[in-house]
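> Can you look at this prediction? I've put the sequence above it.
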Amino acid sequence: MELNNLLSEKRSIILERWFDVILETYPADTSSFLKKQKNQFTNPVGYTIYQGIEGIFEGLLNGIDSERVSPFLDGIIRIRAVQDFTPSQAISFIFLLKKVIREELKNEIGEDGIAEELLELESKIDELAFLSFDIYMKCREKIYELKANEVRNMTFRLLQRANLILNQVQDDPVLNSPELNSGQDNSGEGQKPNFKDVDDIVNLK
């Protein structure tokens, strides 16, 4: 039997197991919550992760097309890029698929041709990891940019209130932006940038 047929037969099992091992990378209490349900509204993070791995798995079965698979990777990586993961940890979910597939196909790997096909599949998974790292770096760059702008705006407001600078700065579009002059009180020291949600932070469109 060809590898693709085996993967199609075990699709549900592989996806559930892959989802579980991804959630194991989170703290126990977070993992427990994310496992409870995959509803888009009550558990958007769990829903996004599961929808993402479904799309990635289908892409592997049907032949990798980066333009088609990239949005599924993007959804997962946007989430992990704003969480407490190192770069390697953030994209590790891709490599976990190798482990899951080998565990589920341990009895079939010895069959003629399966081992060779599996190595080819794992090479495709490695390609996805490279793509994932590129997406991750774009997300982090956007986060740093937003944080830098927020600190700059906060500093300007503090100086303005202390009458250390003129109230009108006409040559700087950032300092004259609507967000800066909205009247929001962000003068507290140690305040973290106020991001509405994951999409605000890593909106690369």
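Yep, that arrived. What you are looking at is a predicted structure, and each value in this text was computed from that prediction instead of being measured. Numbers count the residues shown, from 1 in each chain.

> contacts, neighbours, all on C-alpha from now
OK.

> So which residues of this structure form helices?
3-9, 11-23, 28-36, 44-62, 66-81, 87-90, 92-104, 114-161, 198-201 (DSSP state H).

> Can you add mean neighbour count and give those back as TSV?
Compiled in TSV, those are given as follows (neighbours: other Cα atoms under 10 Å):
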stretch	mean neighbour count
helix 3-9	15
helix 11-23	18
helix 28-36	13
helix 44-62	18
helix 66-81	19
helix 87-90	15
helix 92-104	17
helix 114-161	16
helix 198-201	16
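
> distance between the ends of stretch 7-16?
Counting by Cα to Cα, to the nearest Å, you get 13 Å between the two ends of stretch 7-16.

> what sits up against that stretch?
The contact list for stretch 7-16 (Cα atoms under 8 Å, 6 or more residues apart in numbering) reads I53, E54, F57, L61, V100, I101, E104.

> Give the closest residue to F57 in space, chain neighbours not counted.
L15 (8.0 Å; Cα to Cα, 6 or more residues apart in numbering).

> and here's the other structure:
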Amino acid sequence: MSRATHRSHKASRQPRPPRHDRQSIASVPVRIAIVALAVVAVFAAGIMAANWSALATNNTAVNGLNATISAYNKDSPDLEKLRTAQLQTDAQFSDAQRLTVLQLPQVRATIAANAAESARLTKQIESDLKSEKNGSDSAQTANGQQGESSNNSGDSSDTDKVNKLLEQNKQKIDLKNVPDTSSETAGSDDNASAKPW
């Protein structure tokens, strides 16, 4: 084979496409599958993050709920303070229930049960506060009525004293107006016993 023919044979060959280009053309379905898996993985990670965040908020709220229950069971608890704490706890449970669409059923059920328990305690504290307020109002009313009755009794006792004084004065006046018969009787006795001489 001559040198010229060798050159022409080389020139007649077409260049091959690079190896990596052939692989990228063949891997389009694989790329689609990888992208789909990545989207699913990101979505699953978002769901797990939402569930984790909801459970963390739920656990914080449960700790607050347990503290409130413990304080509520003590003798003479501070109901105003407990109500404020419970409102914060209820708000935390509300935050935990915000993304219920992304929550797993077990997580959703747990948070809902805890939130219902917290709402029940809040309602009980509100009821106790209302009855305590009504009790203090009725006690104040009773004290006011006792004060009025004591004032009235004081007024009536004063009135009785004044009436007694008036009666005594009236009796004195009547006794002054009545002629004194004792001197006349004494005189008549003297006249009767007087001797004619």
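All right, it came through fine. Predicted model, so just to flag it, every value in this text is computed and none were measured.

> now what about the TM-score between them?
TM-score for the superposed chains, counting by TM-score structural alignment, normalised by the length of structure 2: 0.37, backed by 106 aligned residues with a Cα RMSD of 4.3 Å.

> Now distance to R140 of structure 1 too, for the contacts of stretch 7-16 of structure 1, in a markdown table please.
Formatted as a markdown table, those follow (distance: Cα to Cα, whole Å):
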| residue | distance to R140 of structure 1 |
| --- | --- |
| I53 | 21 |
| E54 | 25 |
| F57 | 25 |
| L61 | 30 |
| V100 | 28 |
| I101 | 30 |
| E104 | 34 |
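
> Closest one of the residues you listed to E120 of structure 1?
L61 (11.8 Å; Cα to Cα).

> dump the residue contacts of the closest one.
So L61 of structure 1 contacts N4, L7, S8 (Cα under 8 Å, 6+ apart).

> Over to N5 of structure 1?
N5 of structure 1 neighbours (Cα under 8 Å, 6+ apart): none.

> Longest helix in structure 2, please.
Structure 2, longest helix under DSSP H: helix 105-177.

> helix or strand right after it?
Downstream of helix 105-177 of structure 2, the next assigned helix or strand under DSSP states H and E is helix 181-193.

> Distance from the chain centre to that next one, please.
Helix 181-193 of structure 2 sits 95 Å away from the centroid of its parent chain (Cα atoms, centre = their mean, to the nearest Å).

> In what element of secondary structure is the residue nearest the centre of structure 2 found?
What sits nearest the mean C-alpha location of structure 2, by Cα atoms, centre = their mean, is R83, with 3.1 Å. Assigned by DSSP H and E, R83 of structure 2 belongs to helix 79-96.

> got a list of contacts for that helix?
53-55, 57-58, 60-62, 64-65, 68, 71-72, 111, 114-115, 118-119, 121-122, 125-126, 128-129.

> Next, the buried residues of it.
By neighbour count on 16 or more other Cα atoms under 10 Å, the buried set for helix 79-96 of structure 2 is L79, L82, R83, A85, Q86, T89, D90, Q92, F93, S94, A96.

> I'd say V62 of structure 2 and A113 touch.
No - V62 of structure 2 sits out of contact with A113 when judged by Cα atoms under 8 Å, with a separation of 10.8 Å.

> more crowded one of those two?
Remark: of V62 of structure 2 and A113, V62 carries more neighbours, 21 against 11, as counted by other Cα atoms under 10 Å.

> Wait, V100 of structure 1 touches W18, no?
Yes - using Cα under 8 Å, V100 of structure 1 is in contact with W18, at 6.2 Å.

> can you list the contacts of L61 of structure 1 in JSON lines and add distance to K124 of structure 1?
Shown next, in JSON lines, are these (distance: Cα to Cα, whole Å):
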{"residue": "N4", "distance to K124 of structure 1": "13"}
{"residue": "L7", "distance to K124 of structure 1": "15"}
{"residue": "S8", "distance to K124 of structure 1": "17"}
